[in-house]
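# When you get a sec, could you give me coordinates for this:
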Amino acid sequence: MGTADGDGLREFYSAQQPRLVGVVSLLTGSRAEAEDIVQEAFVRLVPRWGKVSRYDAPEAWVRLVAVRLAANRHRDRSRLTGLFHRLPREQAAPDPAEAYGGDLEQALAGLPMPTRQVVVLYYVCDLSVAQVADTLGIAEGTVKSRLARGREALGAALRSDDHA
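Have a look, this model is predicted:
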């Protein structure tokens, strides 16, 4: 990578990293985990920067990688949680859902990962239904139904906290 490429990558990283960490934080519920995921996405970008930098929206490539990494971690964690649920109750870790509070990040964390991805990409990243569908490799109808379920679940969760 030449000096110009390196400078361009540094500028791109400086411009995109904070926003992407914010987006991924909403997906994971953890800023520290989001920082790790975003860092990994940028590490994967480095050898591809020459090609990705010529894309119309190189930030979409990094965002897609980060969203997929977050989904993979969530899936791996879900498998691990399933194993813990098989332990006798006194050995199992406390269920994070029992500690549910009332803010938006916690409400998002209560959504299934596929629904959470759609909600965050649509509302936080301001992507269209078609762009969300393309990013996640799903049908536009699936995006719409997940958005509807996400809005309903978030509304119920946030309303119940207002009355608690």
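# can we go C-alpha only for contacts and neighbour counts from here?
Fine.
# So D126: helix, strand or coil?
With DSSP: H, G, I helix; E, B strand; the rest coil as the basis, D126 sits in coil.
# Same check on G101?
Under three-state DSSP, the three-state class of G101 is coil.
# Pull the contacting residues for it.
By Cα atoms under 8 Å, 6 or more residues apart in numbering, the contact set of G101 is A107, D161.
# Let's compare: structure for the following, please.
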Amino acid sequence: MDDGRIREVYSVSYPRLVTQMVALCGNRAEAEDLVQEAFMTALTHAREFEGVANKEAWLRTVALNRLRKQWRRAAVVRRVMPRIARESGPQLGAEATPDHIAIVTALGQVSQAMRETFVLFYVADLPVSQIAAELEVPEGTVKARLSRCRVQLAGLLSDPEGAEHA
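Model prediction:
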């Protein structure tokens, strides 16, 4: 694959992929690292990447797999060394609005499977069939996860004080 084609894929896909990874991990710097690592993987596997029909989906899968690996490592560290201090809340940067921070924080409280499905559907704007293919689950599972996630997020994002004043 020529350098110009990689640059074209990068300029089109990078911002969307970073946004999707931020929604998953809650940390902009980490999201950027994940996406950059996915592009480095594409460069080192140029022949394979060249033959891929949906290059953005391939890159997203690589970034998501790296994120899952980080989560597994973090779980092991928490079990082995429970006194290690963890970051408190998402690190989104100064440009993040309070609503954005609330949504990312709420997404951090739902299961990993629901969070991934939610982000692919609402942030990546992928159809249910493509999400099912990327996550290797039945379409019914994708729909069920989306439904359960919406219910959980509604509970996490509801404003009980605002409801009393309305």
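# now what about the TM-score between them?
Here the TM-score for the pair of chains, by TM-score structural alignment, normalised by the length of the first structure, is 0.81; 153 aligned residues with a Cα RMSD of 2.4 Å.
# For C149 of the second structure, see how far away the aligned residue in the second structure for Q131 of the first structure is.
In the second structure, the residue paired with Q131 of the first structure is Q130, using TM-score structural alignment. Look at Q130 of the second structure and C149 of the second structure: by Cα to Cα, to the nearest Å, they are 18 Å apart.
# again with G51 of the second structure
Distance from G51 of the second structure to C149 of the second structure, by Cα to Cα: 35 Å.
# Looking only at neighbour counts, state which of those two leads.
The residue with more neighbours, out of G51 of the second structure and C149, is C149; 20 against 10, by other Cα atoms under 10 Å.
# Number of residues surrounding E116 of the second structure?
Neighbour tally, E116 of the second structure, other Cα under 10 Å: 23.
# Which residues are in contact with it?
The contact partners of E116 of the second structure, by Cα under 8 Å, 6+ apart, come to L24.
# what about the helix or strand hosting it, how far off from the first structure?
According to DSSP states H and E, E116 of the second structure maps onto helix 112-118. After superposition onto the first structure, helix 112-118 of the second structure sits on average 0.7 Å from its aligned residues (mean Cα distance after the TM-score superposition for the first structure).
# mind checking how far the most centrally placed residue in the first structure is from G6 of the first structure?
Closest to where the C-alpha atoms of the first structure average out (Cα atoms, centre = their mean) is L27, at 3.3 Å. To G6 of the first structure, L27 of the first structure is 29 Å away according to Cα to Cα.
# Can you spell out which helices and strands pack onto the lengthiest helix in the second structure?
The single longest helix within the second structure, with elements called by DSSP state H, is helix 55-80. When contacts are defined as 3 or more Cα pairs under 8 Å, 6 or more residues apart in numbering; DSSP states H and E, helix 55-80 of the second structure sits against helix 3-25, helix 28-44.
# Can I get these in CSV including distance to K143 of the second structure?
Shown next, in CSV, are these (distance: least, Cα to Cα, whole Å):
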stretch, distance to K143 of the second structure
helix 3-25, 18
helix 28-44, 26
